[in-house]
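**Student:** Okay, here's the prediction I keep looking at, along with the sequence it came from:
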Amino acid sequence: MQTIGYAAHAEKADLAPLSFERRELRANDVAMEILFCGVCHSDLHQARNDWGGAVYPLVPGHEIIGRITAIGSDVTRHKVGDYGAVGCVVDSCMECDQCARGEEIFCRHDVTQTYNSPDRVTQENSKGGYSKHIVVRDHFVLHVPETLDVAKAAPLLCAGLTSYVPLRMWQVGPGSRVGVIGLGGLGHMAVKLAKAMKAEVTVISRTDSKKQDALTLGADTLLVSSDEAAMASAASSFDLIIDTVPVKHDINPYIALLDVEGVLNIVGQIGPLPEVMTPGLIMGRRKIAGSPVGGMAETQEMLDFCGKHNILPDVEMIRMDEINTAFDRMEQADVRYRFVIDMASLSI
């Protein structure tokens, strides 16, 4: 299938148009016309090879909403004309212990990511959602609840899921005290999801400039982390803190905010952190944890939860040819709270 997308052609280059072929359908494949694709901070990191391992040309995009245009002969879960959703993973071995328990992202035999990852059959590098069409193994295509606005739903596939996983993993529910560090793409979804789970939610930020935004999103209050008195007063007051900060930062002040057996769950920074002092962990039986996105069953659960509670990210719609400006703005945190590309702006 001939298609077109936008790709990084080199480490420091702007994204530019790329024509390429999508594979022919296998028996267990679904073909989709992509309608909307979210812009994730990891797209920027991968395109610029910040983490290493980028293979060019690299077509980013792993927050995908599309319409199914064809299905393989063995596919029964989807039909032509349905909306479909694709997140960060498009294939796995489906045989190891992790795949068997619905945690395909931890596949023992290397998960195939939506882009910049070798196809299990051909070894060709995968290309993501900044494109007009995509072909994905049926198991990794999710159903989109009818109640969700498809124009806004794409960021749920990464930002939404990344925030949902720790909330479920640490059993957040009525009465849970949840802190959210950072109010960006991940943080604003964590606030919305935690409130829907009936938790008490506090946004933790260096200044009070985002207080009204936090309250509008549903948070109960905002804690200023640079205010030593306020931080001291908040000691031992959280069951779970979700840390969405995407750069190296000191987590020690946040450990003191955890109650006994509380958890600081990191979902933002991929890389080094400063030295961690252990007395607060040991004396309070506190935990530092991390989590990525979830498996397919949990992803569908998250979409259904958002459909039930009408939870959607706050988005700014852009054209495909505005992606380089969007990347620059994202580096400056100049977006509330997620860019979504309208793929109607991309023509073959």
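**Tutor:** Arrived safely. Numbering: from 1, shown residues only.
**Student:** make it CA atoms for all contacts and neighbour counts henceforth
**Tutor:** Fine.
**Student:** quick one: contacts for residue 39?
**Tutor:** 61, 63, 155, 338, 339, 340, 341 (CA atoms under 8 Å, 6 or more residues apart in numbering).
**Student:** just the strands in the stretch 101-250 of the chain please.
**Tutor:** Assigned by DSSP state E, counting those that start in this stretch, the strands in the stretch 101-250 of the chain fall at 112-113, 133-137, 142-143, 177-181, 200-205, 221-224, 238-243.
**Student:** Pick the most deeply packed of the ones you listed.
**Tutor:** Comparing these by mean neighbour count (mean count of other CA atoms under 10 Å), strand 177-181 comes out on top with a mean of 27.
**Student:** all helices of this structure, in order?
**Tutor:** 41-47, 97-100, 150-153, 159-169, 185-196, 211-217, 228-233, 252-255, 279-284, 296-309, 323-331 (DSSP state H).
**Student:** Now do the third one: everything it contacts.
**Tutor:** The contact list for helix 150-153, computed with CA under 8 Å, 6+ apart, reads 35, 36, 65, 144, 312, 313, 314, 315, 340, 342.
**Student:** could you redo the last one with a cut-off of 7 Å?
**Tutor:** 36, 65, 312, 313, 315 (CA atoms under 7 Å, 6 or more residues apart in numbering).
**Student:** State the distance from the nearest residue to residue 34 once chain neighbours are set aside to residue 132.
**Tutor:** Nearest non-adjacent residue to residue 34, counting by CA to CA, 6 or more residues apart in numbering: residue 66, 4.1 Å away. Per CA to CA, to the nearest Å, residue 66 is found 9 Å from residue 132.
**Student:** Comparison target, given below:
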Amino acid sequence: MTTRPSRTGREVRLATVPSGLPEPTDLTITEVPLPEPAPGEILVRNHQFLVFGGLRTLLGGDAKDTPVPTLRPGDTLFGPALGEVAEAPAGSAVRPGTLVSHPLGWREYAVVPEADCVVVDPAHPDPVAGLASGSTAYGALTRLARVREGDVVLVTGAAGGVGSLAGQIARLLGAARVIGTTGSPAKAGRLVEELGYDAVVTAGSWRGAAAGEEPGAFGARLAEAAPDGIDVLLDNVGGPQLTAAVAAARRGARFALVGALSGQFAADGSGAAAPSEIDAFQVIVKGMTVRGYTGVDHPEMEAEWAGRLAGWLRSGRIRVPLTRVPGMDGAPRALREMIDGRHFGTVVVELPKSSP
């Protein structure tokens, strides 16, 4: 039976509401007493947790109607995590030593309702890959955009946690051509060489244009990459990239919006708004659909995605690029580095699996 290696654990808390983009100093690592699980709860020692862009908005103080609660000073950050059960209540189907996923990352130890823990299949080829935001990409592409054989698919923000999987998923669903966008020529090369994108359009920033670039230059590059237009958009960015995608859309195009990084990662503001200019006339005459995707609207998606991911990993048909940040001390910095675009793919913080 797993025993408690210490009487305290560390967690990352919001110290102050950021003024603009969050800095590592806006977060603090606090040592707290090891939590005691109540009946129906499980104590988990976390091994890895996800660093994801939506935290910028949850930290900003102005977000409303979000699927998960916003954070206030003193609150512990949260997000998908993978860990080992340290203590379980009598009669529980989950035993100490079992590997589980749950939503309370950003801490060494988490007390989690048993209903919120998902036991990881011991035969899973790569449990850490399950932390990636692939269910968002898969759900949007299957439930909203409904990718069909022969589609031309555009994925904005293709080098992030969602985008690095979205292009591969689109191909597995039958897309004939997959195009991505990113702000980095080096990342563009990796998207083509490692993840199978057919073409990548570079944008100078999350706002969709390089400094000093003529208006419409990004749209011109997109038109060159997709001369016959696009059938599907999986949009992580919004802003001018969404504007250009409307202009490039074919008749009957299906747009699934899953992120708004043009506003969330903007240096000004709180990350809670992402204004975009859309030509409504084009939407009408092209018979387009434009819909937003959130996982809470599709609760069945996590289990379906987990099965598809495991199968595709076993067959070698999908890759999950991971950036691994060692130790709790690196977590505050990892969030800012991800926002600044310094990492490729999914970013996870890895904690020691044994006591210091």
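**Tutor:** Yep, that arrived. Keep in mind it's a predicted model, so treat the numbers as computed, not measured.
**Student:** Now list whatever residues contact both of residue 66 and residue 132 of the first structure.
**Tutor:** Common neighbours of residue 66 of the first structure and residue 132 (CA under 7 Å, 6+ apart) are 33, 34.
**Student:** higher neighbour count, those two?
**Tutor:** residue 66 (27 against 24; other CA atoms under 10 Å).
**Student:** List the contacts of the residue mapped onto the more buried one from the second structure.
**Tutor:** Residue 66 of the first structure maps onto residue 83 in the second structure when the alignment is built from TM-score structural alignment. For residue 83 of the second structure, the contact set (CA under 7 Å, 6+ apart) comprises 44, 45, 46, 47, 48, 99, 100, 101.
**Student:** between those, which is closest to residue 337 of the second structure?
**Tutor:** If you rank the contacts of residue 83 of the second structure by distance to residue 337 of the second structure using CA to CA, residue 48 comes first, at 17.5 Å.
**Student:** Out of the contacts of residue 39 of the first structure, which comes closest to residue 55 of the first structure?
**Tutor:** residue 61 (14.6 Å).
**Student:** how many neighbours does the closest residue to the closest one other than its chain neighbours have?
**Tutor:** Leaving out its chain neighbours, the residue that sits closest to residue 61 of the first structure by CA to CA, 6+ apart is residue 129, at 4.1 Å. Residue 129 of the first structure sits with 30 neighbouring residues when counted by other CA under 10 Å.
**Student:** Please report the distance of residue 129 of the first structure from residue 214 of the first structure.
**Tutor:** In terms of CA to CA, residue 129 of the first structure sits 30 Å off from residue 214 of the first structure.
**Student:** cool, residue 319 of the first structure as well?
**Tutor:** 28 Å.
**Student:** So between the two, which is more surrounded?
**Tutor:** The neighbour comparison of residue 319 of the first structure against residue 214 (other CA under 10 Å) goes to residue 214, with 24 against 15.
**Student:** if we can go back for a sec, and the helices of the first structure: which comes nearest residue 268 of the first structure?
**Tutor:** That would be helix 185-196 among the helices of the first structure, by CA to CA, at 8.1 Å.
**Student:** what's the burial count for residue 41 of the first structure?
**Tutor:** Neighbour tally, residue 41 of the first structure, other CA under 10 Å: 16.
**Student:** How about residue 314 of the first structure?
**Tutor:** 18.
**Student:** what's the answer for residue 304 of the second structure, then?
**Tutor:** 13.
**Student:** cool, the one 10 residues further on as well?
**Tutor:** The local packing count at residue 314 of the second structure equals 12, with neighbours defined by other CA under 10 Å.
**Student:** Please list all residues in contact with it.
**Tutor:** Neighbours of residue 314 of the second structure in contact, by CA under 7 Å, 6+ apart: residue 125.
**Student:** what's the distance between the closest residue to residue 35 of the second structure other than its chain neighbours and residue 72 of the second structure?
**Tutor:** Distances taken as CA to CA, 6+ apart put residue 111 closest to residue 35 of the second structure, at 6.6 Å, once the chain neighbours are dropped. Going from residue 111 of the second structure to residue 72 of the second structure by CA to CA gives 20 Å.
**Student:** same question, residue 136 of the second structure
**Tutor:** 26 Å.
**Student:** ditto for residue 61 of the second structure
**Tutor:** Per CA to CA, residue 61 of the second structure is found 7 Å from residue 72 of the second structure.
**Student:** How about residue 13 of the second structure?
**Tutor:** 9 Å.
**Student:** okay, the two: which has more neighbours?
**Tutor:** Between residue 13 of the second structure and residue 72, residue 13 has the larger neighbour count (other CA under 10 Å), namely 22 against 17.
**Student:** To which residue of the first structure is the more buried one aligned?
**Tutor:** Using TM-score structural alignment, residue 13 of the second structure sits opposite residue 7 in the first structure.
**Student:** Could I get the contacting residues of that match?
**Tutor:** 15, 16, 17, 18, 57, 58, 59, 60.
**Student:** Nearest spatial neighbour of it, chain-adjacent residues omitted?
**Tutor:** residue 59 (4.3 Å).
**Student:** Give me the longest strand you can find in the first structure.
**Tutor:** strand 29-39 (DSSP state E).
**Student:** Check the mean deviation of that one from the second structure.
**Tutor:** Superposed on the second structure, strand 29-39 of the first structure shows a mean distance of 1.4 Å to its aligned residues (mean CA distance after the TM-score superposition for the first structure).
**Student:** quick one: that strand aligns where in the second structure?
**Tutor:** Using TM-score structural alignment, strand 29-39 of the first structure pairs with 41-51 in the second structure.
**Student:** related to what we said a few turns ago, spit out the residues that contact residue 13 and residue 72 of the second structure alike.
**Tutor:** Common neighbours of residue 13 of the second structure and residue 72 (CA under 7 Å, 6+ apart) do not exist.
**Student:** distance of residue 205 of the first structure from residue 72 of the first structure?
**Tutor:** Counting by CA to CA, the gap from residue 205 of the first structure to residue 72 of the first structure is 48 Å.
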